[in-house]
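Enquirer: coordinates only, sequence not included:
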């Protein structure tokens, strides 16, 4: 049975087990590293990028990190293109304002392209009003303001043309314009239109960027790296400052080649301290900042892929290990895991391990504790697949519990004195907390539960309990094992990690 090592360590525990458990954990780490840096490397990199998106960093610092990737030559084409695409989608006005200052450049954009002409200049109002849109508004406004020089360039589909006076009283007549022939006339005979305030105003909202993304990507790349236009870089910097770090990393890191990702990690590590003030079991980035601060000392990204896999991606790593198509590394990993479990089952306290951890470097401590935590995670997924197996786990590890299906009247301690307990102690939980957590569980989507059940291969079980290990009780159900597993194995490791690192 899995030992969770929740009891207070004994004073006379011997440290000789270090000579056995630490080499085994290191061996396990080597197996996992081979899995996540071999055939599953792309997936492991995605896991790491997801973890990086949870980091908290100031807007000024995130600007500095990304600008140091963007500014140097040779330019990182995929990164810049993806960033510009983000700006097209999320902040088109920033780049639309840049285009408006150089509206004359778009004359070539429309030359010989009837499709673009129709898309941009044909949205005249249908209701008889003057609420024209996009290029149609610019065309109408310019034509009226400059009717003495360009009105004859308007081509009509009817038998005869319309005078400015008639169109002014009946704006819907503009719907009879032959847009293609009109714009071709303007391209040939009205050059002032393309640098006019009317046409520039139609570009400011950035909607024109959607007409041909590739064209505008190429144009802005030229603005940035060939012409080095300050207002374009100012717009980029403003976007990088305003957009959340989470959004930037999720969209941009996937475009980086591995050397570029390593550069990003090194730059990011400069803004983190190697010390950890608190361990937050719900925060995946609390250990990551400390590791990044020493990333420059690592030989490669492989160590970070390993650490992230065992600490943040325990369930996905389980799936990878159980994949039938995985190579012999998976079988050797399971054999090593069995050896570790045999050693742990014969030990009385997890405090035996940190004796040698105190001699290790910071990253080494996190690595060993992460491997130990994932070992427990693995065993829980293997052995606890029924309600009875969970209750046996609780009893063997001294966790007091009551089945929450017991509807006895609650006392001020949380349970009636008449209700039977499955262990000797009393759990203390308020009705309010119980109801709040129960309602929260009901809000979880059924599809998410089904996905997790399939991932871990667990049976659908509905029993739930109220647990207590230190006088505080919490509702827990094995259906919601996604949270339950993580709370159990992460809390063990991060509780002892403070002792291991600061003792």
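Expert: Happy to help now that I have it. Because the structure is predicted, anything quoted here is derived from the model rather than measured.
Enquirer: switch to C-alpha atoms for all contacts and neighbour counts from now on
Expert: Noted.
Enquirer: in a helix, residue 476, correct?
Expert: No: Residue 476: not assigned to a helix; according to DSSP: H, G, I helix; E, B strand; the rest coil it is strand.
Enquirer: what sits against the residue lying closest to it once chain neighbours are set aside?
Expert: Excluding the flanking residues, the one nearest residue 476 by C-alpha to C-alpha, 6 or more residues apart in numbering is residue 465, at 5.3 Å. Each residue near residue 465 by C-alpha atoms under 8 Å, 6 or more residues apart in numbering is listed here: 401-405, 475-477.
Enquirer: filter those residues to the buried ones?
Expert: Buried by 16 or more other C-alpha atoms under 10 Å: 401-404, 475-477, out of the contacts of residue 465.
Enquirer: so can I have TSV of those showing distance to residue 490?
Expert: TSV is the format used below for these (distance: C-alpha to C-alpha, whole Å):
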residue	distance to residue 490
401	20
402	23
403	24
404	24
475	18
476	16
477	17
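Enquirer: how about the strands in the stretch 201-350 of the chain?
Expert: For the stretch 201-350 of the chain, strands defined by DSSP state E, counting those that start in this stretch do not occur.
Enquirer: where do the helices of the stretch 301-450 of the chain begin and end?
Expert: Here the stretch 301-450 of the chain has its helices, by DSSP state H, counting those that start in this stretch, at 302-312, 314-322, 328-345, 354-357, 362-383, 387-396, 431-443, 446-456.
Enquirer: from the contacts of residue 465, which single one is nearest residue 435?
Expert: residue 475 (9.6 Å; C-alpha to C-alpha).
Enquirer: excluding its backbone neighbours, what's nearest that closest one?
Expert: Per C-alpha to C-alpha, 6+ apart, closest to residue 475 is residue 466, 4.5 Å.
Enquirer: measure how buried that neighbour is and give me the count.
Expert: Each residue near residue 466 was counted by other C-alpha atoms under 10 Å, and the total is 20.
Enquirer: so what's it up against?
Expert: Taking C-alpha under 8 Å, 6+ apart, one finds 401-404, 427, 473-476 in contact with residue 466.
Enquirer: what does residue 118 give?
Expert: 179-180.
Enquirer: which stretch of helix or strand covers it?
Expert: If you go by DSSP states H and E, residue 118 is part of helix 114-121.
Enquirer: before we go on, here's another structure to hold up against the first:
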């Protein structure tokens, strides 16, 4: 919604200063309501929304990304949560890298199996049966070592039968190893054959990292110890390489959710120092650009509470609306309903004056007030667009030309809009993507979180009003563009770069707005 704001009126127009002051006063009353809702439940959910937006930042080079997360790993308490979670990621995506380190740690392997029959059987109990060509995992290592070193360890092999097997017999019939008492044999090796635990045979069996699957948590603890207690060069090199190769979005989504408020703020401040703005970011091409601009210029002077608030009203308006309408927020709901009843209408000139007054302030304040204004518009749309008639009334009042589609698939017989769940939204997104592929229209889009519905709009030129739409209810003419619209679009996200003329709230021209923001920054 913020992207729609800021364009001067064509005729200049006269400004009703009282109306502008009244709207600013209204926004000041909305702010504490939002803060109260955001802090419900300790503010955890709202911080997760901020982490989601942070994960879409795209202006870090691999070295900056590595240094950023290494700094996070060095913060107090990070070894208990961030480091552990990062190692889980490494073990899942790069098991061979971790396995090559485990292969060098004979004492770690010995301790892993000591006094643990279940682990012993899971790793060493895979001897080949008749018809199979080879043993697997630890069984292969055990058999190979036993043959090569039969003069010192063959007597430690325990057999289930009445008598043992000789090396010569087992060499011709490897499946005889199926008669081996694996548990007792490995326990004998733990006590009497120390050379096995540092052998090449055992190292070769674990270097592919498959052993990590037996008890990942054990190896996570061991690697945390290697990193923080032994300062192991191999362990830190593994982490360095992973942080260089892994996508920033993946690291952020998996790691930032564990941070307390202070560590998250420290992380964001460090992130701001690494962001190098490019032309795309200055033009707000991607949804996260407002955050990149803000952090690059003001990360040292803005609190986490302010960042959370800005993110709620700018990037997570729909989620904030849902949270406010939760049954636990009855007081805030009532306050918000009363404020919506008292909203004053602004002309284009009034709205231009309101926006200009905001951007003349410091960038954080400008973003806050513009964001709250945009969210207030979202709330008004959610309140007004309850049925087909109410939507058409909104279009008519705001001089938006429209033509009805053949049917209203998202409106029930009683005139109420249908609330789509996440599966329905995914279905709509999927069908829209297929239509885009069929038309062979390619557009580079930046990744956004799972709630984004930006792809629902189909924009074309003004002479393409006959565009087919499988889910639209109306065809709208919005300042030189034609688009298919439905109730869900109006009540979930009015956030497209195309200019959207709404008389009560002003015009929208993303480029003019961004020019002003860039100047303010």
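Expert: Yes, it's here. As the structure is a computational prediction, the values presented were derived from the model and not from experiment.
Enquirer: rewinding a little: to which residue of structure 2 is the residue nearest to residue 475 of structure 1 aligned?
Expert: Under the alignment (TM-score structural alignment), residue 466 of structure 1 pairs with residue 475 in structure 2.
Enquirer: swap in residue 119 of structure 1?
Expert: Using TM-score structural alignment, residue 119 of structure 1 lines up with residue 122 in structure 2.
Enquirer: how about residue 230 of structure 1?
Expert: Aligned partner of residue 230 of structure 1 by TM-score structural alignment: residue 233.
Enquirer: re earlier: ok, the contacts of residue 465 of structure 1 in structure 2: which stay?
Expert: Retained in structure 2 (both residues aligned by TM-score structural alignment, their matches' C-alpha atoms under 8 Å) from the contacts of residue 465 of structure 1: 401-404, 475-477.
Enquirer: next one: stretch 429-438 of structure 2 to chain centre, how far?
Expert: When distances are taken as C-alpha atoms, centre = their mean, to the nearest Å, stretch 429-438 of structure 2 is centred 23 Å away from the chain's centroid.
Enquirer: likewise for stretch 278-288 of structure 2?
Expert: Put simply, stretch 278-288 of structure 2 sits 19 Å off its chain's centre (C-alpha atoms, centre = their mean).
Enquirer: same check, this time on stretch 352-370 of structure 1
Expert: A distance of 29 Å separates the centroid of the chain from that of stretch 352-370 of structure 1, by C-alpha atoms, centre = their mean.
Enquirer: quick revisit: what number of residues are in the vicinity of the match of residue 230 of structure 1?
Expert: There are 11 residues near residue 233 of structure 2, going by other C-alpha under 10 Å.
Enquirer: got it, and residue 432 of structure 1?
Expert: Counted with other C-alpha under 10 Å, residue 432 of structure 1 comes out at 9.
Enquirer: repeat that for residue 262 of structure 2.
Expert: Under the neighbour criterion other C-alpha under 10 Å, residue 262 of structure 2 is assigned a count of 11.
Enquirer: again with the one 5 residues further on
Expert: If you count neighbours by other C-alpha under 10 Å, residue 267 of structure 2 ends up with 18.
Enquirer: same check, this time on residue 371 of structure 1
Expert: Number of residues near residue 371 of structure 1 (other C-alpha under 10 Å) recorded here: 23.
Enquirer: circling back to that earlier point, with structure 2 superposed, average distance for the helix or strand where the residue nearest to residue 476 of structure 1 lies?
Expert: Assigned by DSSP H and E, residue 465 of structure 1 belongs to strand 464-468. After superposition onto structure 2, strand 464-468 of structure 1 sits on average 2.1 Å from its aligned residues (mean C-alpha distance after the TM-score superposition for structure 1).
Enquirer: now which residue in structure 1 aligns to residue 299 of structure 2?
Expert: Counting by TM-score structural alignment, residue 299 of structure 2 corresponds to residue 296 in structure 1.
Enquirer: circling back to that earlier point, just the buried residues of the helix holding residue 118 of structure 1, please?
Expert: Buried residues in helix 114-121 of structure 1 (16+ other C-alpha under 10 Å): 116-118, 120-121.
Enquirer: and for stretch 197-215 of structure 2?
Expert: Using 16+ other C-alpha under 10 Å as the test for burial, stretch 197-215 of structure 2 gives 197-198, 201-212.
Enquirer: which among these gets closest to residue 80 of structure 2?
Expert: Of all the buried residues of stretch 197-215 of structure 2, residue 80 of structure 2 sits closest to residue 212, with 19.3 Å by C-alpha to C-alpha.
Enquirer: the closest one pairs with which position in structure 1?
Expert: Under the alignment (TM-score structural alignment), residue 212 of structure 2 maps onto residue 209 of structure 1.
Enquirer: verify the stated contact: its match with residue 89.
Expert: No: in this structure, residue 209 of structure 1 is not within contact of residue 89 by C-alpha atoms under 8 Å, at 9.1 Å.
Enquirer: before we move on, the earlier item: can you tell me the closest non-neighbouring residue to the match of residue 119 of structure 1?
Expert: residue 214 (7.2 Å).
Enquirer: report the separation between the one you found and residue 118 of structure 2.
Expert: Using C-alpha to C-alpha, to the nearest Å, one obtains 9 Å as the distance from residue 214 of structure 2 to residue 118 of structure 2.
Enquirer: which parts of stretch 25-32 of structure 1 are buried?
Expert: 25-29, 31-32.
Enquirer: and what of stretch 456-473 of structure 1?
Expert: Buried positions in stretch 456-473 of structure 1, judged by neighbour count with 16+ other C-alpha under 10 Å: 456, 458, 463-469, 473.
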